[in-house]
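*Asks:* Structure for the following, please:
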Amino acid sequence: MSPIVLNIENMVCPRCVLMVEDLCKNLNIEIKKVELGKIELEKEVTGSKKQKLAQELEKIGLSLIESDKKSLINAIKTAILHQIYYSDKALQVNFSEYLSENLHHEYSYLSRLFSASENMTIEKYIALQKIEKAKELLSLKKHRISEIAHQLHYKNTSHFSTQFKELTGQTPSQYKKNPSQERKMLDSFHQSQDFETK
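*Replies:* Just a heads-up that it's a prediction; the model follows:
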């Protein structure tokens, strides 16, 4: 029997997982597990309880996803965020293969769906997320720029520096000296045009 899953939009960090677990417990919803982007249930939730869950999720900036296409877009984002922010292992394949294998769809389909919904390509979304992670690492001032480039799996430091400047208007060195530029929330990129490439 296939698992009963509710897909949740905007779950981007481990803290979101804990909040959703608490919320389900308070609503007496029996869960098997909660992961980034989804709740796996012991049994189906319907009617007023599902409506209450949706309302409570909205209060903490999350939302239930009802459409299959929206669920798939959320799964793409979750897979990318997980790899960039939370995985200790470097990808052994490129992102297109990683997404295709994990989400069981041809990459060309995922790419078209994502671009149509988010007004940016998957590649652009990946680049933006890498730059946000780089900003976090640069602001800690514990890592050399070459180490950050390596950690984020850039081909070389030059490629990292070029992309960083293209998307932020500063070099990594400039940002490291004065990390005053506001960082973006992980789930806010499709709502903003701040990072259009020049």
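*Asks:* rest of the way, CA atoms for contacts and neighbours
*Replies:* Noted.
*Asks:* What distance do you get for N94 to S146?
*Replies:* Counting by Cα to Cα, to the nearest Å, the gap from N94 to S146 is 21 Å.
*Asks:* Give me the neighbour count for T121.
*Replies:* 17 (other Cα atoms under 10 Å).
*Asks:* no wait, V17
*Replies:* With other Cα under 10 Å as criterion, V17 counts 19.
*Asks:* The residue nearest in space to the middle of the chain: what's it in contact with?
*Replies:* The residue lying closest to the centre of the chain (Cα atoms, centre = their mean) is L81, at 3.4 Å. When contacts are counted by Cα atoms under 8 Å, 6 or more residues apart in numbering, L81 touches 12, 129.
*Asks:* pull the longest helix from this protein.
*Replies:* Secondary structure assigned by DSSP state H gives helix 122-140 as the longest helix of the chain.
*Asks:* buried set for the helix or strand following it?
*Replies:* Later in the chain than helix 122-140, the nearest helix or strand by DSSP states H and E is helix 145-151. Neighbour-count burial for helix 145-151, with 16 or more other Cα atoms under 10 Å as criterion, is recorded at 145, 148-149, 151.
*Asks:* another one to check against the first:
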Amino acid sequence: MKLFIKYMVSLRCKMMVKEELHKLGIHPMTVDLGMVELAEDLSEMQLLRLKTNLKKSGLELLDDKKSIIIEKIKNIIVEMIHYSDELPKVNYSDYISEHLGYDYTYLANIFSEVKGITIQQFIILHKIEKVKELLIYDELNLTEISYKMHYSSVAHLSNQFKKVTGLTPTFYKNLKNKRKKNLENI
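*Replies:* Purely as a prediction, here's the structure:
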């Protein structure tokens, strides 16, 4: 039996789900972002208790097909951008379509209809979040970040960053440095 869980986007969420399953005496075969695979089916009572316990933790058990597909799309994007060492060399649309086994147009239409933004906009938002993280860590310069995140140029990254955040990457990085200096002066 497979269960799909909304808002399960981090390793901490995975640990929380495992813990909730173990409390109910359920031993999962696998626990991945957004999905749990069980060897046996759950009783109605177990399912209801799991749903209730997950909700207390800010997670939600999904049961309709569209919601499940959207969560799968979101989890693929989050894992691709935030948890893999390198972004795929193929188009994101091909990557997502290949992983889910659906036509990309179908996936894009469902995603836009329910989320109110396109898959591409969702990817851009997550790429910018990753860029912010990389700027704060201060291990890579802007050229290296743009290469790592598959931007065609530093200018392209900077323009997209400013569109999303209202700030330039350099200004954002300097804000972090100013905050650090202010904290040191306290």
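*Asks:* What's the TM-score once they're superposed?
*Replies:* The TM-score (TM-score structural alignment, normalised by the length of structure 2) is 0.92; 177 aligned residues with a Cα RMSD of 1.1 Å.
*Asks:* re the thing from before, out of the buried residues of helix 145-151 of structure 1, the closest to E66 of structure 1 would be?
*Replies:* Nearest to E66 of structure 1 among these: Q151, at 35.9 Å, using Cα to Cα.
*Asks:* ok, the equivalent of that closest one over in structure 2 - contacts?
*Replies:* Matched to structure 2 by TM-score structural alignment, Q151 of structure 1 sits across from K148. Residues in contact with K148 of structure 2 (Cα under 8 Å, 6+ apart) are 86-87.
*Asks:* measure K148 of structure 2 to N109 of structure 2 for me?
*Replies:* 29 Å.
*Asks:* try L167 of structure 2
*Replies:* 31 Å.
*Asks:* Over to T170 of structure 2?
*Replies:* 36 Å.
*Asks:* neighbour-wise, which of the two wins?
*Replies:* Set side by side, T170 of structure 2 and N109 show more neighbours around N109, with 14 against 11, by other Cα under 10 Å.
*Asks:* how much space between that one and D63 of structure 2?
*Replies:* With Cα to Cα as the criterion, N109 of structure 2 and D63 of structure 2 are 20 Å apart.
*Asks:* Could you do E86 of structure 2 as well?
*Replies:* Distance from E86 of structure 2 to D63 of structure 2, by Cα to Cα: 32 Å.
*Asks:* One more: E37 of structure 2?
*Replies:* From E37 of structure 2 over to D63 of structure 2 (counting by Cα to Cα), the distance is 14 Å.
*Asks:* what about those two, which has more around it?
*Replies:* A direct count of neighbours by other Cα under 10 Å for E37 of structure 2 and D63 places E37 higher, at 16 against 11.
*Asks:* quick one: the helix or strand that contains that one aligns where in structure 1?
*Replies:* Using DSSP H and E, E37 of structure 2 falls within strand 35-38. Counting by TM-score structural alignment, strand 35-38 of structure 2 pairs with residues 38-41 of structure 1.
*Asks:* what's the mean distance for the matching stretch versus structure 2?
*Replies:* On superposition with structure 2, the mean distance recorded for stretch 38-41 of structure 1 (mean Cα distance after the TM-score superposition for structure 1) is 0.4 Å.
*Asks:* Off-centre distance for the longest helix of structure 1?
*Replies:* 11 Å (Cα atoms, centre = their mean, to the nearest Å).
*Asks:* Can you name every helix or strand that that helix contacts?
*Replies:* helix 107-118, helix 145-151, helix 157-168, helix 172-177 (3 or more Cα pairs under 8 Å, 6 or more residues apart in numbering; DSSP states H and E).
*Asks:* what's the burial count for the alignment partner in structure 2 of K130 of structure 1?
*Replies:* When structure 2 is aligned by TM-score structural alignment, K130 of structure 1 is paired with K127. Residues lying near K127 of structure 2 (other Cα under 10 Å) number 23.
*Asks:* Grab the nearest non-local neighbour of K127 of structure 2.
*Replies:* I81 (6.5 Å; Cα to Cα, 6 or more residues apart in numbering).
*Asks:* Name the SS class of the one you found, please.
*Replies:* Secondary structure for I81 of structure 2, judged by DSSP: H, G, I helix; E, B strand; the rest coil, is helix.
*Asks:* can you pull the contacts of it?
*Replies:* So I81 of structure 2 contacts 87, 126-127, 130 (Cα under 8 Å, 6+ apart).
*Asks:* on that earlier part again, TSV for the buried residues of helix 145-151 of structure 1, including distance to T162 of structure 1?
*Replies:* Listed next are these as TSV, based on distance: Cα to Cα, whole Å:
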residue	distance to T162 of structure 1
I145	12
I148	14
A149	11
Q151	16
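*Asks:* Mind picking the two most distant members of those residues?
*Replies:* Across these (Cα to Cα), the longest gap, 9.8 Å, separates I145 and Q151.
*Asks:* Would you mind measuring from the equivalent of the residue nearest to the centre of structure 1 over in structure 2 to L59 of structure 2?
*Replies:* In structure 2, the residue equivalent to L81 of structure 1 is V78, according to TM-score structural alignment. Computed as Cα to Cα, the V78 of structure 2 to L59 of structure 2 distance reads 16 Å.
*Asks:* what's the answer for E71 of structure 2, then?
*Replies:* For E71 of structure 2, the distance to L59 of structure 2 - Cα to Cα - is 12 Å.
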